[in-house]
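> below are the sequence and a predicted model for it; my questions follow.
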Amino acid sequence: MLSTYWKRRKDNKIFSNYIYLLLIQGANFILPLIALPYLVITLESEKYGLVMVAQSLAVFFTIIVDFGFNISATREVSLLKEKKKKLSQFFWDVYSTKLILTVFSFLLLICLISFIDKFKAEPLVYIYSFGIVVGQAIFPTWFFQGIEKMKMITFINVAAKTFFTISIFFVVLKPDDFQFVPILNGLGYIISGLIGFMFSLKYVDFAFPKFNNIKKITKESFNLCVSNFAVNLYSSSNTLILGFFAGDAIAGIYASMEKLVIATKSIYVPLYQSIFPHLSTLSFKKIKKFTRKITIPIMISGVILSSVIIIGSESILKLIYKDDLISSYYRIFQILGLIAFLSALNMLYITLFFPAIKAYNIRMKILVVAGVFHFLLVLLLGNFYDIYGVAISAVVTEFLILLAGYYRYNKTAL
């Protein structure tokens, strides 16, 4: 009976953490979608596309700064949460590493806007977009996820980003106001990050970062960083590539649909994140059993989401954007709709199973091959079929990741 009580308590904690992580994902993905139709209309396709291209570049810097800590640090914190001295040391080691990576990323951005014509044209919009990178670096999601305390920090995160999302409607009034979009988004991330950081200090003592520890955690997370960077080669580079080769207007059209598809992932990301800390402490046999158990429910939910997008694509675009140009590309939205199903399943292996068993190398190999494959495919198909080629490339890559993930899952689980 006592074991049943503790199991129920653990299940309740996982569920509550899922709800809080879902709210954070909502702040990160759903809130921008509230302002999306307004921005598309107010900024018009070209300026909106420019903002989305700058945001896509910021995503790449976020991957560098995060360095895979969303998985490796979360796992380590979940193991150290009862050992305050070790937890404190690890906390400051991770933050020191993030600070170094943030400075490195900003210097890299300065180089890009100094030497590449595409970025030279509007350098400030890329600098302002870097605020997202700073905010993500500061916000200790990995820490609170690891100690399984998401409640208060979630409300702070959502409140700050809601305020700055609403402010867009009062500040961005014409196309020339496009620079205020990255400024306001960045401020939302930075302020919520600072408040989150201050709350985290309540659980740790100060400890001077140790160089040897920084080297160790950097080495352990390197595979994850490479993997996450590869993920963004096929998930976030499309808008950036279209901006280079097809212009900011086409990039804006693609981004407006991609944002809607990415929002469907916000259902699964917090689910896997809330399960991960507990799952990573279990035996291999139990991890395998749990993964198999949730495969069918995930598959069914993915089919439903993809079906809704494919069947209602034109109506959804008209309802949200009220823009004839965007709606005329509804076939793109139908193609991208398949990602809702494919990514739900491939994240089960890539985001949950392999990290839980600490098979970072397997995960890295799958994602690096997929990222390089996608980059080459999108250049080829994008050259011949423009925006349609990019959408097809994205779906094909997601499908191949699913096949590779399922194959290695079965092989690893033998």
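Thanks, I have it.
> C-alpha only now, for contacts and for neighbours.
Will do.
> relative to F163, how far out is the closest residue in space to P175 that isn't next to it in sequence?
Excluding its sequence neighbours, the residue lying closest to P175 (CA to CA, 6 or more residues apart in numbering) is L43, at 4.1 Å. Look at L43 and F163: by CA to CA, to the nearest Å, they are 20 Å apart.
> of the two, who's got more company?
L43 (21 against 14; other CA atoms under 10 Å).
> go ahead and confirm that one touches F178.
Yes. In this structure, L43 is within contact of F178 by CA atoms under 8 Å, at 6.5 Å.
> how distant is the helix or strand hosting Y406 from the center of its chain?
In the assignment (DSSP states H and E), Y406 maps to helix 360-412. Helix 360-412 has its C-alpha centroid displaced from the chain centroid by 17 Å (CA atoms, centre = their mean, to the nearest Å).
> what's it packed up against?
In terms of contacts (3 or more CA pairs under 8 Å, 6 or more residues apart in numbering; DSSP states H and E), helix 360-412 is packed against helix 211-235, helix 237-245, helix 330-347, helix 354-356.
> for the third one, buried residues please.
Within helix 330-347, the residues scored as buried using 16 or more other CA atoms under 10 Å are 330, 332-347.
> which of the residues in stretch 190-198 are buried?
By 16+ other CA under 10 Å, the buried positions in stretch 190-198 come out as 190-197.
> among those, which are located in helices?
Those of these mapping onto helices are 190-197, per DSSP state H.
> nearest to L224 among the residues you listed?
Distance to L224 across those (CA to CA) is lowest for G193, with 22.4 Å.
> against T154, how distant is the nearest residue to the closest one once chain neighbours are set aside?
Nearest residue to G193 in three dimensions, chain neighbours excluded: F139, at 3.8 Å (CA to CA, 6+ apart). Per CA to CA, F139 is found 11 Å from T154.
> same deal with A391?
Counting by CA to CA - A391 and T154 are separated by 33 Å.
> what of A344?
Distance of A344 to T154, given as CA to CA: 23 Å.
> what's the answer for K365, then?
In this view, K365 and T154 are 33 Å apart by CA to CA.
> ditto for I304
Noted for I304: a distance of 28 Å to T154, by CA to CA.
> so for the two, which sits in the more crowded spot?
More crowded of I304 and T154, by other CA under 10 Å: T154, with 23 against 12.
> which residues does whichever strand or helix holds the more buried one contact?
Per DSSP H and E: T154 is located in helix 151-171. For helix 151-171, contacts defined as CA atoms under 8 Å, 6 or more residues apart in numbering pick out 17, 20-21, 23-24, 26-28, 31-32, 35, 38, 177, 180-181, 184-185, 187-189, 191-193, 195-196, 199.
> also stretch 87-104?
Under CA under 8 Å, 6+ apart, the answer for stretch 87-104 is 64-66, 69, 73, 77, 80-81, 133-134, 137-138, 143, 204-210, 213-214, 217-218.
> next, the one to line up against it:
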Amino acid sequence: MNKKKIYHFSQNLISLFTVKGLELALTLGLIPYLIFKVGVENYGKYAFAMAMVLFFVNFLNYGFDLSAVRELAKNKNNLEKVEQLFNEVFSVKLFLIGIAYCIIFILVLFIPRFEEARNLFLLASLLLIGDLFSLRWFFLGLEKMKFITLISFLSTLIYVGLVIVFIKHKEDFIWIPVAEAIGLFVVSGLSFVGVLKQFKIKVQLLSFREIGVYLKSHFNSYINLLLPSTTGVIMVFLVGLFGLPNTVALMQIGVKFTSAFSTVNTILTTVFYPMVNREQRNIKASRMVLLGIGFCLSLVMFFGSPFLIAHWLKLKSVTDFENTIYIIKYLSPIPFLMGAISGYGVNGLLVYFEDQLYSWITIVATLFMIVLGCVLIPVLTIIGGAIAFVSGRLLYALLSYYFFKLKVSEVH
């Protein structure tokens, strides 16, 4: 790797670490504040609504961080192709947001569990409008991670600022998702307009037939991105269906904590993905880095959780505090498992264009997790959710490893 490539790689890595560090500091620091202001129960109601909406946010991103990034990385100097990709992604997102809102309206109008908190779910759904204009996939494809840094930081900063100013009483919890939606909409909208002007892109929406063709041809990438990125959200949602609001809050805290420890893996996977697609000889080195760091983070998460939770959350209930520690200890293998999934799956099988195989692995592992969650959560509540979450990730990692080894044997 020459000096120019090393500099470019380092710049992208530092940019993503910066944004994630700032984002985590702001959002994790906000959780104790929100619990103090609105209480554990109301925070749990908010977490349940956000679990549903975040699933739809990932639903809108129809595998773009994989398929569109891969296409853009190979054609970033072809302005005609760039415009084509831009219009494809925007058209598909616009179509999918219509479907998402149809489903949301059906849920809040006809399903009692959602109907009783209709206003909260509808306000939370505003996050979808902000995400419509998100261009994360675009900057990933161009390998301009510094723009992702700036956009994510500014939107999070606006969100945190609005929360501190307006969330003062317990009943204000309904406005928390609105603050998040405003931050995302303002910054994403400005970046969207900026890209249109800089690249002289003319927005031309695809026909329904063309959208149908796109959805069909990119379905595997969609599955490979949607299900892995929503497993934590699905667990929070399932706990919300079977448990009480305070158990949802604790499960979401556990998932957030785990996400913080998995951030390094997420960043390295994002930076490595365009690189290993250009030069497959980098696959082994990237995998060793992902596995090594994941293993170390899992150890820190297991042994350090009591100290970290005690100094992060000021939970009044001793039971809530102990349950949070138990959840995090159960979830501690996940950073290592995420490293294995990234090393053998995203930066392994997908580099060999085994999108369909990887999508089947994703579906099997996710369905296994959901079924196990539905069995265990009614009996063990949040602990059942944690066990199901880890078991699903373990199966995902094992299947990715097994089929990657088969593929390598076939290639060589």
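Nice, I can see it. Note that the structure is a prediction, hence the values are computed from the model and not measured.
> trace T154 of the first structure over to the second structure, please.
Alignment note: T154 of the first structure maps to T149 in the second structure; criterion TM-score structural alignment.
> separation between its match and L30 of the second structure?
From T149 of the second structure to L30 of the second structure the distance is 19 Å (CA to CA).
> hang on, the earlier thing: what stretch of the second structure does the helix holding Y406 of the first structure fall on?
Residues 355-407 of the second structure are matched to helix 360-412 of the first structure when aligned by TM-score structural alignment.
> how long is the matching stretch end to end?
Stretch 355-407 of the second structure has its terminal residues 12 Å apart, counting by CA to CA.
> please apply the same query to stretch 168-179 of the first structure.
Distance between the two ends of stretch 168-179 of the first structure: 11 Å, counting by CA to CA.
> just the buried positions in that stretch, please.
For stretch 168-179 of the first structure, using 16+ other CA under 10 Å, the buried residues are 168, 172, 175, 178-179.
> for those residues, give me CSV that also has distance to T4 of the first structure.
Output for these, formatted as CSV (distance: CA to CA, whole Å):
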residue, distance to T4 of the first structure
I168, 49
V172, 54
P175, 59
F178, 55
Q179, 55
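> how near is the residue nearest the centre of the second structure to V178 of the second structure?
By CA atoms, centre = their mean, the second structure has its centre lying nearest to S229, at 4.4 Å. Distance, S229 of the second structure to V178 of the second structure, using CA to CA: 22 Å.
> same check, this time on D131 of the second structure
Per CA to CA, D131 of the second structure is found 13 Å from V178 of the second structure.
> what's the answer for V375 of the second structure, then?
V375 of the second structure sits 34 Å away from V178 of the second structure, going by CA to CA.
> and the two? Which one has more around it.
V178 (21 against 15).
> can you show me the helices along the stretch 1-150 of the second structure?
Assigned by DSSP state H, counting those that start in this stretch, the helices in the stretch 1-150 of the second structure fall at 3-60, 67-75, 79-110, 112-115, 118-124, 126-132, 136-141, 145-166.
> where in the first structure does the shortest one fall?
Taking TM-score structural alignment as the measure, the first structure aligns residues 117-120 with helix 112-115 of the second structure.
> same check, this time on stretch 332-343 of the second structure
The aligned range for stretch 332-343 of the second structure in the first structure is 337-348, by TM-score structural alignment.
> distance from that stretch to the middle of the chain?
Between the centre of stretch 337-348 of the first structure and the centre of its chain there are 14 Å (CA atoms, centre = their mean).
> hmm, back to that, roughly how far apart are the residue nearest to the centre of the second structure and S259 of the second structure?
As judged by CA to CA, S229 of the second structure and S259 of the second structure stand 10 Å apart.
> again, but for V69 of the second structure
For V69 of the second structure, the distance to S259 of the second structure - CA to CA - is 23 Å.
> and if you look at L268 of the second structure?
In this view, L268 of the second structure and S259 of the second structure are 14 Å apart by CA to CA.
> of the two, who's got more company?
Set L268 of the second structure next to S259 and count neighbours by other CA under 10 Å: L268 wins out with 20 against 17.
> right, and that one touches M288 too?
No. If you go by CA under 8 Å, L268 of the second structure and M288 don't touch, sitting 11.5 Å apart.
> what does F90 of the first structure align to in the second structure?
Residue pairing (TM-score structural alignment): F90 of the first structure is matched to L85 of the second structure.
> tell me the spacing between that match and S207 of the second structure.
15 Å.
> cool, G183 of the second structure as well?
31 Å.
> the two - which one has more neighbours?
Here G183 of the second structure and S207 are compared on neighbour count by other CA under 10 Å; more neighbours surround G183, at 25 against 11.
> and that one, how far is that from G130 of the second structure?
8 Å.
> what of I334 of the second structure?
Taking CA to CA, one finds I334 of the second structure at 30 Å from G130 of the second structure.
> which part of the second structure matches stretch 245-257 of the first structure?
Using TM-score structural alignment, the residues of the second structure aligned to stretch 245-257 of the first structure are 242-254.
> what residues are shared contacts of F139 and T154 of the first structure?
The contact sets of F139 of the first structure and T154 do not overlap (CA under 8 Å, 6+ apart).
> list the contacts of the residue nearest to the centre of the second structure.
Listed by CA under 8 Å, 6+ apart, the contact partners of S229 of the second structure are N58.
> check T266 of the second structure too.
Listed by CA under 8 Å, 6+ apart, the contact set of T266 of the second structure is empty.
> just give me the match in the first structure for it.
Under the alignment (TM-score structural alignment), T266 of the second structure pairs with V269 of the first structure.
> do the same with H311 of the second structure
Counting by TM-score structural alignment, the partner of H311 of the second structure is L319.
> mind telling me what element that match is part of?
helix 284-321.
> ok, and what's touching the helix or strand following that helix?
Downstream of helix 284-321 of the first structure, the first helix or strand assigned by DSSP H and E is helix 324-327. Contact with helix 324-327 of the first structure is made by 253, 314, 317-318, 321, as judged by CA under 8 Å, 6+ apart.
> swap the cut-off to 10 Å and go again
Outside helix 324-327 of the first structure, the residues that touch it by CA atoms under 10 Å, 6 or more residues apart in numbering are 40, 45, 250, 252-254, 256-257, 313-321, 332-333.
> for PyMOL, what selects the buried ones among those?
Selecting only the buried members of those in PyMOL, with burial defined as 16+ other CA under 10 Å, works like this:
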select buried, resi 40+45+250+252+253+254+256+257+313+314+316+317+318+321+332+333
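> for S315 of the first structure, see how far away the match of T266 of the second structure is.
Distance of V269 of the first structure to S315 of the first structure, computed by CA to CA: 27 Å.
> appreciated, that's everything.
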